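A.B. asks: Give me a 3D structure for the following:
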Amino acid sequence: MTTTAVKEERVITFGDVFGRDAGGIIVLLVLFGAMTLLSDQFLTGDNLANLARQVAIFGIIAIGQLLVILTAGIDLSVGSVLGLSGCVTAELLAGGVPIPVAILGGLAVAVIAGLINGLLVAFAGLPPFIVTLGMLGIARGVVLVFTNASTIQPLPDAFGEIANGSLIGVPNLLWLFAVVAIVTAFVLRRTVFGRYIYAIGSNPESARLAGVPVKRVLVAVYAIAGLLAGVGGVLFTSRLNAGIPTAGTGYELNAIAACVIGGASLFGAKGGAFGAAAGALIVATLNNGGNLLAVNAFYLQIIIGLLILVAVSFDQWQGRRSR
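C.D. replies: Next up, the predicted model:
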């Protein structure tokens, strides 16, 4: 008697490919479809280019924020670090420093701020909320002091081309945003460092007992968040071709909103780079579409706030259901 083995073929779904990011991507696609139907101007080349430039800077910051959130932390200083990095870069450029050196100077300041956050969280055992809230005030105060709260300009035209230029018809900012999202997604999904981040967010003590260098990973995560905030600062300054002392104000809240809307959990270990990128696009699309439809900006803030509450409530519901 013979038996015939039947091999079941499993269909790979959208959720299998993108995991927890899928929800944010689906919402983004629905939102794009709705805006296309509601406004003839939405899918025009000029508007999409404008949308790309709007989302890229705080989208990059959101991806840095995501890394911190995955460890069950939070970074409230990214907006202020953006402003500090941008103004340091602008000050160096105004002083005649070559563009590459000025950019490195701005990024170095941002990384130092991130390292300080990480060291205080990892080795001093201070709560991330308190540490980064303190850095928010320090970074903003420093930039206001050394700029005397004044705009820094003029800056070289070549520097402005970094953010305002395009490659094969696609804005440079969008290319940079895509590269950051793809590289971060690869690191989180395919590297040991990425697995360490998720392990720490799930249970730091268990991760430590399993051999994960928890403190070093935390320092690295906050330093990377600082670096990406610095990248955002350089790009923001390049886009306006001026150093703005108040640049980045409120960006930390937009970054957190993008992560949560994109599927990240504030309790750690859940979320992905594409979800954070989708969340950033959702927030930017709502603001952009609202402007096209002449919707009161205050209503848009209410809608974004409701989206955050729905996303967090859904995450809580999923957590209770899985127990």
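
A.B. asks: CA only for contacts and neighbour counts going forward, please
C.D. replies: Noted.

A.B. asks: Report the distance from stretch 179-190 to the chain centre.
C.D. replies: From the chain centre to the centre of stretch 179-190 is a distance of 13 Å (Cα atoms, centre = their mean, to the nearest Å).

A.B. asks: quick one: buried residues of it?
C.D. replies: Neighbour-count burial for stretch 179-190 flags 180-181, 184-185, 188 (criterion: 16 or more other Cα atoms under 10 Å).

A.B. asks: hmm, who's touching that stretch?
C.D. replies: Outside stretch 179-190, the residues within contact range by Cα atoms under 8 Å, 6 or more residues apart in numbering are 60, 63, 193-195, 197, 272-274, 277.

A.B. asks: Kindly report the same for stretch 212-232.
C.D. replies: Defining contact as Cα under 8 Å, 6+ apart, one finds that stretch 212-232 is touched by 57-58, 60-61, 63-65, 67-68, 71, 75, 78-79, 81-82, 85-86, 106-115, 117-119, 121-123, 193, 196-197, 200, 204, 207-208.

A.B. asks: which residues in the stretch 51-200 of the chain form helices?
C.D. replies: Secondary structure of the stretch 51-200 of the chain (DSSP state H, counting those that start in this stretch): helices at 78-94, 99-122, 128-147, 157-164, 172-190, 192-202.

A.B. asks: Tell me which of those helices sits most buried.
C.D. replies: Among those, helix 78-94 has the highest mean neighbour count (mean count of other Cα atoms under 10 Å), at a mean of 31.

A.B. asks: Quick one: list the elements packing against it.
C.D. replies: Under the contact definition 3 or more Cα pairs under 8 Å, 6 or more residues apart in numbering; DSSP states H and E, helix 78-94 sits against helix 99-122, helix 128-147, helix 214-240, helix 251-261.

A.B. asks: Another sequence for comparison is provided below:
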Amino acid sequence: MAKLFSGVTRQYNDFKQLNSQDKKTFLKELLINNSLYIFMVIAIIAIQIISPKFLSSSSIINIVSLSAANLPIALGIAGCIILTGTDLSAGRIVGLVACVSASLLQASGYANKMFVDLDTLPIFVVLLLAIAIGAIVGFVNGFCVSKFSLHPFIVTLATQLIVYGILLMYLMIGTNNGQSISGLDAGYTGFIAGAAISIGGKGIPNFVWYAVLITIIMWFIWNKTKFGKNMFAVGSNPEAANVSGVNVSRTIIMVFVLAGIMYGLTGFVESARIGSNSAATGLNYELDAIAACVIGGVSFVGGIGKIRGVIIGVVLLRIIFVGLTFLSIDANMQYVIKGLIILVACAVDMRKYLVRK
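C.D. replies: Got it, this is the predicted structure:
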């Protein structure tokens, strides 16, 4: 915090030394570069005025919970964006992991159990399987991008379709016949969605604390490990990173594997959070994650991004969508708004890059 105030003070002192024309230019750039944040703050204030219950304690806990559920997938995609790529397969990986987790953790006495002769597996065994599924698909993505020099957009579009096909076939196994998977074991739902701590009589789901732990681990990986430094170096300039001794291919693969692990964790949490999983689980989750990353300052030009930015982006986006629900905005219209947010955020990001250049 002291470092933040120090930086603001330094920028203010530099601003005072500018002439009047430079001050106008500085303020203009400041407003343009932060236009999305300004718009969102204005929107939040307007929604609160129209609907006073929008920022009530129960609503805030709901926003925090929804943000926590979406944070791991955003942290995973953020790494791919830092490499000047993206990952379109993220949502389908979440869906596959959610359905696999649900099928293996259905209550033993549930009438429509997918695997009738299979006892409910230990939670941590399924958690490891969820991580493994995400890591395997992430490895395939990273391997194809690094070894075959394919663009991440094409690779992850292909794996998105492959994973979705696998999911559809999986849902046809046994007696399920493509139906939603529900009737989850109480121990599983309690582990994820149970509440050990309450505020104002409303419980904070356990997965919020898991998201905090995951975020701390990701911050450490990004900022305190050699891999994290290599990730930013490859994203900034892969040729220069290679000359500096960085194994570019291995770094790319590791970034996608780490992203896959984040998707696996998201799917494991999502499975218990929503309680009933189908082929639609995870649909378009990657769009929310990409939007949150770009809003949070993770740049598609590569090598730029911070964990706190991803958190801010996820929370702001979730606040806006919850606010739209409070205003009874049509769900279909929310897709239009989401697309506009991504478009504007990318345009502002590219403008920052061109100005720096």
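
A.B. asks: thinking again about what came up before, include distance to Ser238 of structure 1 when you put the helices of the stretch 51-200 of structure 1 into CSV, please.
C.D. replies: Below are the helices of the stretch 51-200 of structure 1 laid out as CSV (distance: least, Cα to Cα, whole Å):
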stretch, distance to Ser238 of structure 1
helix 78-94, 8
helix 99-122, 10
helix 128-147, 17
helix 157-164, 4
helix 172-190, 10
helix 192-202, 31
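
A.B. asks: what does Lys226 of structure 2 align to in structure 1?
C.D. replies: In structure 1, the residue matched to Lys226 of structure 2 (TM-score structural alignment) is Val192.

A.B. asks: What of Glu286 of structure 2?
C.D. replies: By TM-score structural alignment, Glu286 of structure 2 lines up with Glu252.

A.B. asks: shouldn't its match be in contact with Val81?
C.D. replies: No - Glu252 of structure 1 is not in contact with Val81 according to Cα atoms under 8 Å; the separation is 9.9 Å.

A.B. asks: Among the helices and strands packed on helix 78-94 of structure 1, which comes closest to Leu48 of structure 1?
C.D. replies: For those, the distance to Leu48 of structure 1 is smallest for helix 214-240, at 16.3 Å, taking Cα to Cα.

A.B. asks: what residue of structure 1 takes the place of Ile192 of structure 2?
C.D. replies: Aligned by TM-score structural alignment, Ile192 of structure 2 pairs with Ala163 of structure 1.

A.B. asks: who's in contact with that match?
C.D. replies: Here Ala163 of structure 1 is in contact with 171-173, 235-236, 238-239 (Cα under 8 Å, 6+ apart).

A.B. asks: Pick the one among the residues you listed closest to Ile99 of structure 1.
C.D. replies: Ser238 (10.7 Å).

A.B. asks: Which residue in structure 2 aligns with the closest one?
C.D. replies: Ser238 of structure 1 maps onto Ala272 in structure 2, with residues paired by TM-score structural alignment.

A.B. asks: Closest to Ile302 of structure 1 out of the contacts of Ala163 of structure 1?
C.D. replies: Comparing the contacts of Ala163 of structure 1 against Ile302 of structure 1 with Cα to Cα places Phe236 closest, at 25.9 Å.

A.B. asks: residue in structure 2 matching Gly73 of structure 1?
C.D. replies: Using TM-score structural alignment, Gly73 of structure 1 sits opposite Gly85 in structure 2.

A.B. asks: contacting residues for the closest residue to its match other than its chain neighbours?
C.D. replies: The shortest distance from Gly85 of structure 2 to any non-neighbouring residue, by Cα to Cα, 6 or more residues apart in numbering, is to Pro152 (5.4 Å). For Pro152 of structure 2, the contacting residues are 85-87, 141, 145, by Cα under 8 Å, 6+ apart.

A.B. asks: Counterpart of Pro152 of structure 2 over in structure 1?
C.D. replies: Aligned partner of Pro152 of structure 2 by TM-score structural alignment: Pro128.

A.B. asks: measure that match to Arg216 of structure 1 for me?
C.D. replies: Distance of Pro128 of structure 1 to Arg216 of structure 1, computed by Cα to Cα, to the nearest Å: 15 Å.

A.B. asks: same thing with Thr191 of structure 1?
C.D. replies: Distance from Thr191 of structure 1 to Arg216 of structure 1, by Cα to Cα: 16 Å.

A.B. asks: And for Phe267 of structure 1?
C.D. replies: On the measure of Cα to Cα, Phe267 of structure 1 and Arg216 of structure 1 end up 20 Å apart.

A.B. asks: Compare these two (neighbour count), which wins?
C.D. replies: A count of neighbours by other Cα atoms under 10 Å puts Phe267 above the other of Phe267 of structure 1 and Arg216, at 16 against 13.

A.B. asks: hang on, that one packs against Val68?
C.D. replies: No - between Phe267 of structure 1 and Val68 there is no contact under Cα under 8 Å: 10.8 Å.

A.B. asks: Can you pull up the most central residue in structure 1?
C.D. replies: For structure 1, the residue nearest the mean C-alpha position is Ala62 (1.3 Å; Cα atoms, centre = their mean).

A.B. asks: Which position in structure 2 pairs with it?
C.D. replies: Aligned counterpart of Ala62 of structure 1 in structure 2: Ala74 (TM-score structural alignment).

A.B. asks: surely that match meets Ala289?
C.D. replies: Yes - counting by Cα under 8 Å, Ala74 of structure 2 does reach Ala289; the two are 4.4 Å apart.
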